[in-house]
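[1] A structural model of the following input is requested.
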Amino acid sequence: MNKEIKAIVFDVGGVLYEESMIPAYKQLSKIFNFDLKEFERVKAKYYDLAHTGKISAYKYPYALADELKIKDKKRFVTLWFKSGKKLLQPNKKVIKLLIKLRKDYDIATLTNITKIHDKIRKQKGIYKNFDLVLVSCREGIKKPDLAFYRLLIKRLSLHPRQIVFIDDQEKYLKPAKNLGIRTIAFKNNAQLIKDLRKQGVKT
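    As a prediction, this is how the structure comes out:
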């Protein structure tokens, strides 16, 4: 056991919960007849604004519908939010592991999310097992902005080497590494447990 490690930080979507919107995007493209490449281009324009709380989660899909020239905007937005509510499929083994780890470590999350999906997570009790919750739309910054990781270090009141950060996307792990935070790229449950033990985390 590595006694230096004091906190374990989890991403939510892709680690603790399956949260991919890709199947929903494909379904919406068939219903409203828009090109997925064009959709990705338009989405990228508003993604940062929505995930840092600069525009509301309600304005986000309306802005997309406007630029994609979708006639039935109301229906598009309704289906958009319905898709979001169906997203959260729990990774029960990792959630069980998180609860066990909480006996010995501070447990935090560092996550990018819009206000509406943050609200859904709260309603479903997803944050209840965390000692610290850092959400992009509340803080006005997001991964991979270095300021978000610095805020994590500050709120935990720890040295970077005392923190282990778990995410399924390498682009979000790189800034953490640059600040000296220990990182684990999540691929599957067995690999996560193996990598935690390599770091000296008691599982």
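[2] please make it C-alpha for all contacts and neighbour counts, starting now.
    OK.
[3] how about the strands of the chain, start to end?
    For the chain, strands defined by DSSP state E occupy the ranges 7-10, 17-18, 89-90, 106-111, 132-135, 163-167, 182-185.
[4] just how off-centre is the second one within its chain?
    Here the centre of mass of C-alpha atoms in strand 17-18, compared against the chain's by CA atoms, centre = their mean, to the nearest Å, lies 10 Å away.
[5] what sits against the closest residue to Ile5 other than its chain neighbours?
    Of all residues not flanking Ile5 in the chain, Gln162 sits nearest, at 4.2 Å (CA to CA, 6 or more residues apart in numbering). Remark: with contacts taken as CA atoms under 8 Å, 6 or more residues apart in numbering, Gln162 is in contact with 4-7, 181-182.
[6] please give me the structure for this one as well, since I'd like to look at both together:
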Amino acid sequence: MTKKKAVIFDIGGVIITPPQSGIMKYGKSLGLPSNFLEGVMVMGGDDNAFRRMERGELTRTEFCSEYKKEVEKAAKEMNINLLSTFDPDILYENMGASCTVVLPMINAILALRKHGYTICILTNNSIDDTTALNNNSNRSFYSLLHLLKHISHHVIESCRVGIRKPSPDIYQLACDTMGIQPSEAVFLDDIGSNLKSAKKMGIQTIKVVDTTKALQDLKDATGINVFEEQFPPAVSPDKIVHSYVTTKAGHRIHYVDMGEGPVVLCVHGFPECWFAWRYQILPLVLAGYRVIVPDMLGYGDSSSPPEIEKYTQQQLCESIISLLDALSNYYIFGLLMLRIISCIPIGP
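    Below you'll find the predicted structure:
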């Protein structure tokens, strides 16, 4: 058997729990037959709204409009009473809300990477043109993508490359991107048709039905103990999202922001910047927190006013309050963590 050099991970149903449960839950709330809404997503072959969205031919907003027409047509043809309250946007939100991160899979990625395996995330997804501040599913998914970019080598999104699974072209693209032959890769997915297409190319496949069983198969395929607990790496400045707000005093505050859940605000001391927290960000994110780390006034990419009176304790606290006020579209609460001196260990 060819020695494996890379592992390809699907997202939905592998790294996060299957979004189908959210579809079924929403359909049930409307009194629709089981699997009706999911069934419409596969009707019409490659030209239906769902598959066009995953190839990037439709944005999320455009998909919702087209998909609603398809659902209404299918309901009429099948003599199903479709309530006027059916809303594809709510369906989309339910899909996102039903998903949680499968931490053992994240740990497996870290273990494989530690032992020299190339990691590729390969997902069928969509271009979300809704406003992130008003769309929790948008923020949650892209927050996950940011996390995955830190712990993997490559992330391939169907909507960005115009190809979706199970097309053999997307698997070939993944192999070419990693510089390997298909026989040198292992692929994990929860959908049989995706695995079947990859297997025909010579990729070793693992169907994820039970996470523990799939990880044991992955251990057998790679020879790596993917169950051994790993510590997440430091975040990379070029991969994390950098944002800015302007305070009431007219100062610009730079901050990084990752994750979902209760907020942990990490404040650096003298003479540092947000980067001092690089080893703590990913562990906190994986523990279920949204982590916000600013550059304090006078540091990093934040404003550095020349007046010494701008750096009083009151002024510094007001700048942090202004940052939180600017992010008040989310309900911010949680633990305030203060890093006061530079000699506190920052490594794992």
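[7] TM-score for the pair, please.
    TM-score for the superposed chains, counting by TM-score structural alignment, normalised by the length of the first structure: 0.84, backed by 200 aligned residues with a CA RMSD of 2.7 Å.
[8] if we can go back for a sec, map the residue nearest to Ile5 of the first structure onto the second structure.
    Matched by TM-score structural alignment, Gln162 of the first structure corresponds to Glu184 in the second structure.
[9] do you know how far its match is from Met178 of the second structure?
    To Met178 of the second structure, Glu184 of the second structure is 10 Å away according to CA to CA, to the nearest Å.
[10] for Thr222 of the second structure, same thing?
    Thr222 of the second structure is 17 Å from Met178 of the second structure, where distance means CA to CA.
[11] burial count for the residue lying closest to Tyr17 of the first structure once chain neighbours are set aside?
    For Tyr17 of the first structure, ignoring the flanking residues on the chain, the nearest one in space by CA to CA, 6+ apart is Pro90 at 4.4 Å. Neighbourhood size, Pro90 of the first structure [other CA atoms under 10 Å]: 17.
[12] state which helix of the first structure is the longest.
    The helix that spans the most residues within the first structure, counting by DSSP state H, is helix 36-51.
[13] next, the buried residues of that helix.
    Buried residues in helix 36-51 of the first structure, counted by 16 or more other CA atoms under 10 Å: 39, 42-43, 46-51.
[14] so can I have JSON lines of those showing distance to Gly84 of the first structure?
    Shown next, in JSON lines, are these (distance: CA to CA, whole Å):
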{"residue": "Phe39", "distance to Gly84 of the first structure": "17"}
{"residue": "Val42", "distance to Gly84 of the first structure": "19"}
{"residue": "Lys43", "distance to Gly84 of the first structure": "15"}
{"residue": "Tyr46", "distance to Gly84 of the first structure": "17"}
{"residue": "Tyr47", "distance to Gly84 of the first structure": "15"}
{"residue": "Asp48", "distance to Gly84 of the first structure": "18"}
{"residue": "Leu49", "distance to Gly84 of the first structure": "18"}
{"residue": "Ala50", "distance to Gly84 of the first structure": "14"}
{"residue": "His51", "distance to Gly84 of the first structure": "14"}
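[15] just give me the match in the second structure for Ala190 of the first structure.
    That one, Ala190 of the first structure, aligns with Thr212 by TM-score structural alignment.
[16] an error on my part: the question was meant for Ile153 of the first structure.
    Ile153 of the first structure maps onto Cys175 in the second structure, by TM-score structural alignment.
[17] distance of that match relative to Ala75 of the second structure?
    Taken as CA to CA, the span from Cys175 of the second structure to Ala75 of the second structure is 41 Å.
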